[in-house]
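[1] Any chance you could fold what I've pasted below:
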Amino acid sequence: MPNNIPGNLHISNDVLADLAGAAALECYGVVGVCAPSPIDGIAKLLPQSRLRRGVVVRQGEEGIHVNLYIIIEHGTNISTVCKNLVDQVTFVLEDYAAVKVDAVEVKVEGVRVR
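    Okay, the predicted model is just below:
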């Protein structure tokens, strides 16, 4: 007979941001994740150890809301890359963390040649 111990599991927004950032880097056409920079308008790539600075995760009533700030590769179709990114991030968060994703918003901060 299995032992079921009652309790709650809480996954922090930082962990969800790390998962979303890693999923973003796996998508074709994404050069990297960048921190939102409204002041100077220059997008700077973040190293893998700081991906969560380019991902904002908020808890909503229906699920989580994810904002991704990315730089895409020059010559790729922006709408196709963003759609694939939304699908990939949604899949990873729902599959790995078992959370309901209500919305994923992608903000393209720049275009670069790889």
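[2] From here on, just use CA atoms for contacts and neighbour counts.
    Noted.
[3] longest strand of this protein?
    Looking across the chain with DSSP state E, the single longest strand is strand 101-112.
[4] in it, what's buried?
    101, 103-106, 108-111 (16 or more other Cα atoms under 10 Å).
[5] Next: stretch 36-56.
    Applying 16+ other Cα under 10 Å to stretch 36-56 flags 36, 43-46, 51-56 as buried.
[6] one step back: chain center to the longest strand of the chain, what's the gap?
    8 Å (Cα atoms, centre = their mean, to the nearest Å).
[7] quick one more, to check against the first:
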Amino acid sequence: MKIESDLGTIDITRKAIADIAGNAAMECYGLVGMAHKHGKDGLIEILSGDQANKGVGVRIEDDRLIIELYVIVEYAIKISVVAENIIANVKYKVEKQTSLKVKRICVNVVSVRV
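    Presented below is the predicted three-dimensional model:
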């Protein structure tokens, strides 16, 4: 995504946005880890650290970001509360660090771990 200013242009890649979103999601209580967005054969791989961005999809629509997160949550914690915290933290961090507006964040709960 390109941002134009009087001094020049700034090009922010989708991977950079996915890195920010993945790290922001990993900070949230109740999240075990991210899951690969292209899961195969019913196997779920827990992604953390440098691989957290592989559980994030980023699209651009009307110059605003649509972020999809694939997460694994902790057992015995209310999923809706965890999802709301993830959405709030990801939206805040992405908008603060990139100056881009977020249109929508979708949290896909792939699994619940004990």
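[8] average distance between the longest strand of structure 1 and structure 2?
    Following superposition, strand 101-112 of structure 1 is found to deviate from structure 2 by 0.4 Å on average (mean Cα distance after the TM-score superposition for structure 1).
[9] Break down structure 2 into its strands, ranges please.
    2-5, 8-11, 31-35, 46-47, 56-61, 64-74, 102-113.
[10] just checking, what packs against the second one?
    With contacts defined as 3 or more Cα pairs under 8 Å, 6 or more residues apart in numbering; DSSP states H and E, the secondary structure elements packing on strand 8-11 of structure 2 are strand 2-5.
[11] Outside of the strand it packs on itself, which residues are in contact with it?
    9-12 (Cα atoms under 8 Å, 6 or more residues apart in numbering).
[12] Pull out the buried members of those residues.
    Buried among the contacts of strand 2-5 of structure 2 by 16+ other Cα under 10 Å: none.
[13] Go through those and name the one nearest residue 20 of structure 2.
    residue 12 (11.4 Å; Cα to Cα).
[14] ok, back up a step: the longest strand of structure 1 vs strand 55-59, what angle?
    Inter-element angle recorded for strand 101-112 of structure 1 and strand 55-59: 170 degrees (by axes from the mean of the first three to the mean of the last three Cα atoms, to 10 degrees).
[15] how many other residues sit next to residue 89 of structure 2?
    Residues contacting residue 89 of structure 2 under the criterion other Cα atoms under 10 Å number 18.
[16] what does residue 81 of structure 2 give?
    For residue 81 of structure 2, using other Cα under 10 Å, the count is 12.
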